[in-house]
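Colleague: Provide a 3D model corresponding to the input given below.
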Amino acid sequence: MKFSNAWLREWVNPQLSAQELADQITMAGLEVDGVEKVAGDFSGVVVGEIIGCEQHPDADKLRVCKVAGHPDGEMQVVCGAPNARTGIKIPFALVGAKLPGDFKIKKAKLRGVESFGMLCAQTELDLGDDSDGIWELPADAPTGTDLREYLQLDDVAIEVDLTPNRSDCLGVAGIAREVGVLNRCPVAGPEIPPVAAKIDDSVPVTLAAEDACPRYVGRVIRNIDITATTPLWMQERLRRSGLRSIDPVVDVTNYVLLELGQPMHAFDLNKLNGGIKVRLAEEGEELTLLDGQEVKLNAGTLLIADEKQPLAIAGIMGGLDSSVTDSTRDIFLESAFFSPLAIAGKARSYGLHTDSSHRFERGVDYRLQETAVERATQLLVEIVGGEPGPVHLRELEEVMPTERHIKLRRARVANGLGITMADDEIVDILTRLGLEKIDSDADGWTFLVPSFRFDIAIESDLLEELARVYGYNRIPSVSFTAELDIEPRAESKIATSALEQTLLARGYNEAITFSFIDRESAALFDPQAEPVALQNPISADLAVMRTSLIPGLCKALQYNLNRQQGRVRLFETGLRFVPAGEQLQQEPMIAGLAYGPRFAENWTGGKDWVDFYDVKADVEALLDNLGAGDAFRFAAGQHPALHPGQCATIFRGDVEVGVIGALHPQLQKQLDLPKTAFVFELSLEGLGEARVPAFKPLSKFPEVRRDLALLIDADVPAASVMDCVVEAAGETLTDLNIFDVYQGKGIDFNRKSVALGLTFQHPSRTLNDDEINAAVDAVVGLLEQKYNASLR
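Modeller: Sure, this is the predicted structure:
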């Protein structure tokens, strides 16, 4: 909403400067976007009158004018404007005047004829966009008066960026009401007495879309003079509010919109076919709008129509065929109340945004229509004359908005605002805002909400109004105090950040990918799952919810490879979405991907590529955060997206918690990856709790190590061998590791040599050879029994 400070001062005039006023209404919740001058910087320009005009003797396009208005008498001015003629009043820049752009007027000689000044166009004074000729002022403009004084140009335009709930301030009347409340000033708008009807003509109105338009006011005005000129004061107020003057009828409807906040429209009465019908559009109907745009109307769009065709999109824009033109003699003024829900979004669907739609979408006072018609009639009769008919009101009371009564409790004011306000002040603030006190008791008051305040519906809204008008800066700031118990943090809970830091320390970078993927990727990586489809996806590439984090990491890998990044280490934490019957299971996961050389390029590093065991080591380092590495085991597994011979399932006890492996060769080919990528994915919930550290006394007695070299079948997993050793060795075995594996010359092709290091120690005494030999024999015996193992 943009308005002139001088216009507002005619309604309410507090003892504040324009900037102070702007600051005040900003603090009251009506944020001011800007305060700017209404005219360019110029001086030395007066109202002049051309009292003589002759053709220049040596130039066809120049005229020599005698201009009155200079303090020293008539002056000769050479002018090239095509509309320069005797008898018109114009802006006359005297010699020495300064115009916008730091342009100074000097005495000049044009084709041999002296010129003492300049006759100005609107654009030369930054007072409009008309540059076709000199600006013709009203005939009653006082000759010789300073133009800035005559037009009151020492004014500013204030632009307010209103929140959608404050549609009541989309007019000077609403802003003035707010300023009056904030400053306890009287608000006095123009008197709007009913204009008596001189004729009996009216247009019948049918409201077919009852919920969308329950109230419609119309009036016929005949025999207007459309050639009349809009008064300069009205043109200036429109210009300072960001609107240009078009013709008197349109200017008046725009003026009432800015003044009262009620959009209006005028039809050429002689272009109407029968009565007015407010209805919904039918599929296939078309309308040519005022801006010349031809639109196909969507079914359900609210229309103003006659008996034959649509005339306007209700609340948005009128049609060209029924518009007021230079030949118009009779008009039909309309002013309606449209439900905000019926207008919301409709303008946008046609690529439009108008001053009318901006107001109707937010809500217009549903009792303002008759006043707006009377005000428009008053102005039109003064400007273009005419014979008005009676005001015709069509209203459907059963679907009109109902009155709202709100109870405000005294105790609620103190509790809600944190301050104590006097009863008289509470009632005074709310009544000055337009609310009517209809009842009071020991607990509080009951107020009737005015029809222009759509945003007030509950008791809390009244509290907000009290705080806003009372002044936010007057409400003391109080620090809250509370006793907060610090929740103990269980040591067995491992933060996700700790896992992330482990991977970062091992050279991984965190990735954040979409929770949605395309259907093709979902089928490639997890063909057994049926992902949840989005009803309104961002794009076809993001159509379903991911059932794994691995597809997103692979896409990020492709992105990096396409940008010449040959060594990639990525990880991500996030949710995967797995359908579980009628429910959707959202499971937090951590996943990683490794691709490229094992080490970054350097002068000492090798050129080996990352392999399965590199990634397995990263996962084991990740699991070490839980302090329960022995609780996890890796077993050969199967996964549709992973290589059958390089895939392992990760278990904690008997519970599957994740998977690790190389991408399947076919999948690698479809992703166009030159080399193999290795991935892992773990369930954060499945990892379980960490093992809490516990003190264990150190043994003072020596430890004994025995090494065993065993021949065993090549397909026996090392983990199975180690489990068997632990089972047979007994409690004195304190450490076990595999330090060598050999296959090749001297050993059967189907066998392998595994070297084990066994460390024994007792906490309270020294072990003797017989005890250790017995433990070793038990290990060898069990391995022979289970896996056909033999000592090498």
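Colleague: Every contact and neighbour count from this point should use C-alpha atoms.
Modeller: Will do.
Colleague: Val64 and Glu136, how far apart?
Modeller: Applying Cα to Cα, to the nearest Å, the value for Val64 to Glu136 is 17 Å.
Colleague: of the two, who's got more company?
Modeller: Val64 (22 against 16; other Cα atoms under 10 Å).
Colleague: Let's compare: structure for the following, please.
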Amino acid sequence: MQFPESWLRTLVDPAISSDELGHRLTMAGLEVEDAVPAAPPFSGIVVARILETTQHPDADKLRVCRVDDGSGEPLQIVCGAPNAAPGLVVPLARVGAELPGGMKIGVAKMRGVQSSGMLCSARELGLSQDHGGLMVLADDLAPGRDLRDALALDDTVFTLKLTPNRADCLSILGVAREVAALTGAPLKTPQAAPAKVELDEVIPVDIQAPGLCGRFGGRVIRGVNARAATPEWMRTRLERAGQRSVSVLVDISNYVMLELGRPSHVFDLDKLPAKQLTVRWAREGEKLELLNGQTIELDGDMGVVAAGEQVESLAGIMGGQATSVTLDTTNIYVEAAFWWPEAIAGRARRLRFGSEASHRFERGVDYASIPEHLEFITALIQQICGGQAGPLDDQTVGTLKEAGARAPVRLRTARCARVLGITVSTDDIASVFTRLGLPFTQEGEDFIVTPPSYRFDIEIEEDLIEEVARIHGFENIPDRPPLARATMLSQPEAEHGPHALRRAVAALDYQEVVNFAFVEAEWERDYAGNDDPIKLLNPIASQLAVMRSSLMGGLIANIVHNAKRKQSRVRVFELGRVFSRDPRVEAGGLSVRGVHQPQRLGGAAWGTAAEEQWGLPSRQVDFYDVKRDVELLFGARLSAVRFVAAEHPALHPGRSARIDVDGAPAGWIGELHPRWVQQAELAHTPVLFEIALDALTPARVPQADDLSRQPIVVRDLALWVPAGVDVQSLLDTIAATADNDPALSVLRDVRLFDVWRDPKAGADADKSLAFRFWLQDPVVTLEDARVDACMATLRDALANAHGVRLRT
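Modeller: Predicted coordinates:
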């Protein structure tokens, strides 16, 4: 919200400085984002009138002007502006003047002719970008008058950063109400006497959608002069409020919207195909060309104003091109309506544009002042453009007609004190509500407040408490740190929390990323095999249209992003939620019916296995590097984890595995599918993993045990193993045999340390696997015979279960 201070002070003029005014507004919740002068600093610029012009003797594009600067003696100034003409009132930089940027004006000779000053364009004074000629001033300005004073250029332009709930402050009047409440200065509400009705013409309006429109007002005005000039005071206020002057009728509509917060629309009455309007929901397939030149196809949940069967306006958002006013317009229909915020919200954003009207209507616009505002618009039109007005037509329908006023809100004084942390007396609270213009009654220590028609942000008790805090002054609430007993909380040892897991993954040289939970639909199809993802009703971007069911898409995008920026090594992880359909899920405090939202931990590694250094050869990260990282995350529970060869849509079919924990699927690990590697134009293949957070959370509490004084015996066992037998099944057989045979209680650990295949043999030939066993008795030294017996038992178990044979 941008506006000049001078405009605000026409409605409320407190005896405080501009800086103090900005501070008061900010402390009341209307943050002043910027406060800048209406014009850059310059001096020595006065109003001047060109008396006569003659052609420069030695330059075709220069004129020699005699100029009255109010000093009594005309000045001779050489000027190259194409619009320099006798009688024109323009800015003059006298000798000694200083322009924006520090340029000083002196006496100069232009092609041999002396020039005592400079006539200025608007751009040279920093007032606009117009450099097509001299800046033309009003004829009634006296020569010699200081330009800053004549045009009020020492005005301050405020820019407010409003929160979405304060729709009432999207107008000068709304801000003036706040200033009056904060300072006690009297408020002057703009008003106009009812127009003299000289016509009996009324345009019938049929409101067929009460859920779209609660109130609709309008009137016919005939005989207007659309070519009339917009008054300078109005044009100046519009420009300093960030609005471009278009034409007088459009300017008046914009001016009333900015001053009173009332968006309105002016129809060219002669262009209406039927002299009857219908307010309804759009029909599928209808189209409308808007004022911005865009032709849109309407959806069934968009409101329209139609004349007969022809749609003429997009309700609460923008008018149509077909009935727009032009300089040839003579008869108009002025409309002002109340559109329910729920019926306007999101529609403009869906069409990928916004408007000042939709910005206000989707937040809530005063519905009670429509007749008064229409009279104000009529008065401005007749004052500037002339014309004869018809009677005012005003209809209230639906729930607005039935309810009339807003639902009252109760404020408990004790509750207010508890929330704010200070005691505010009932007299002070009553004073706050009175200053804000909030009607109220008292029931003991309670206040019953009826929100005004323009305050859509007051619905619950906390809203009223906020009003008390704002006007009482946030700076007047003392800083009192909360007092609480400092108790040390025990850290559960039997589980790994999200923060502990993040630290564990970061310790493995991964960097955390936070990706959007909404992703491209192609990611879900390609990386998750999900052809029916959960779609967003109102995506923030067209490509971010569905909810993710896997973290892999975002991690792959992180790698591609870094690879395109010449990064040679990327290791990232994310802990976040994924979303999938599940009819078994019920609605709850943190759940949505039919949507499963588990948390998962995902990671991706790409590039070299280790940072480049002289002590290690450079090699690309592979499946087993990442597999080791995943194993470390499970810690002591690794014995419950199994990596089972399986296929996943995002992963290489021969280099991927499903991660099972306690026999249940818990995640995936593997190289990215070659198809997606080629599509992403990656030089190397990334390795990814994704694990359910529930599977990583449980932990085993370490159990203390005595250290044995006996030596450890190490034995190796080399076996020929059939090609179809995996190592994990052999390790499972060894573990099961040790658990069932007391004699094998001395087995402490077993690891695979060598794999060999005959390069001349086929793919189905046996492979050689070598295992190393560690055995130790806690009490006595192991003898060779006992160790040999243990090894024989294990070898026989493997032979019987898997058909292995000893390699000799």
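Colleague: To what extent is Gly261 of the first structure buried, counted in neighbours?
Modeller: Other residues close to Gly261 of the first structure by other Cα under 10 Å number 28.
Colleague: correct me, but it touches Arg166?
Modeller: No. The pair Gly261 of the first structure / Arg166 is not scored as a contact, 11.5 Å apart, by Cα atoms under 8 Å.
Colleague: so which strand or helix has Thr159 of the second structure?
Modeller: Using DSSP states H and E, Thr159 of the second structure falls within strand 156-161.
Colleague: what angle separates the helix or strand following that strand from strand 156-161?
Modeller: Note on strand 156-161 of the second structure: by DSSP H and E, the next helix or strand toward the C-terminus is helix 172-183. Counting by axes from the mean of the first three to the mean of the last three Cα atoms, to 10 degrees, helix 172-183 of the second structure lies at 90 degrees to strand 156-161.
Colleague: which outside residues touch helix 172-183 of the second structure?
Modeller: Helix 172-183 of the second structure has contacts (Cα atoms under 8 Å, 6 or more residues apart in numbering) with 3, 7-8, 11-12, 14, 24-25, 168-169, 185-187, 189, 258-261, 432, 435-436, 471.
Colleague: Mind checking which of these are buried?
Modeller: 3, 7-8, 11-12, 14, 24-25, 168-169, 185, 187, 258-261, 432, 435-436, 471 (16 or more other Cα atoms under 10 Å).
Colleague: got the buried residues for stretch 18-26 of the first structure?
Modeller: Within stretch 18-26 of the first structure, the residues scored as buried using 16+ other Cα under 10 Å are Ala18, Leu21, Ala22, Gln24, Ile25, Thr26.
Colleague: Looking at these, which is nearest Thr481 of the first structure?
Modeller: Thr26 (31.1 Å; Cα to Cα).
Colleague: so that closest one touches Val35, yeah?
Modeller: No. If you go by Cα under 8 Å, Thr26 of the first structure and Val35 don't touch, sitting 11.9 Å apart.
Colleague: give me every residue that touches Val12 of the first structure.
Modeller: By Cα under 8 Å, 6+ apart, the contact set of Val12 of the first structure is Ala176, Val179, Gly180, Cys185, Pro186, Val187, Ala188.
Colleague: try Ile550 of the first structure
Modeller: Counting by Cα under 8 Å, 6+ apart, Ile550 of the first structure has contacts Phe525, Ala591, Gly592, Leu593, Val679, Phe680, Glu681.
Colleague: same thing with Arg709 of the second structure?
Modeller: By Cα under 8 Å, 6+ apart, the residues touching Arg709 of the second structure are Pro778, Val779.
Colleague: Thank you, goodbye.
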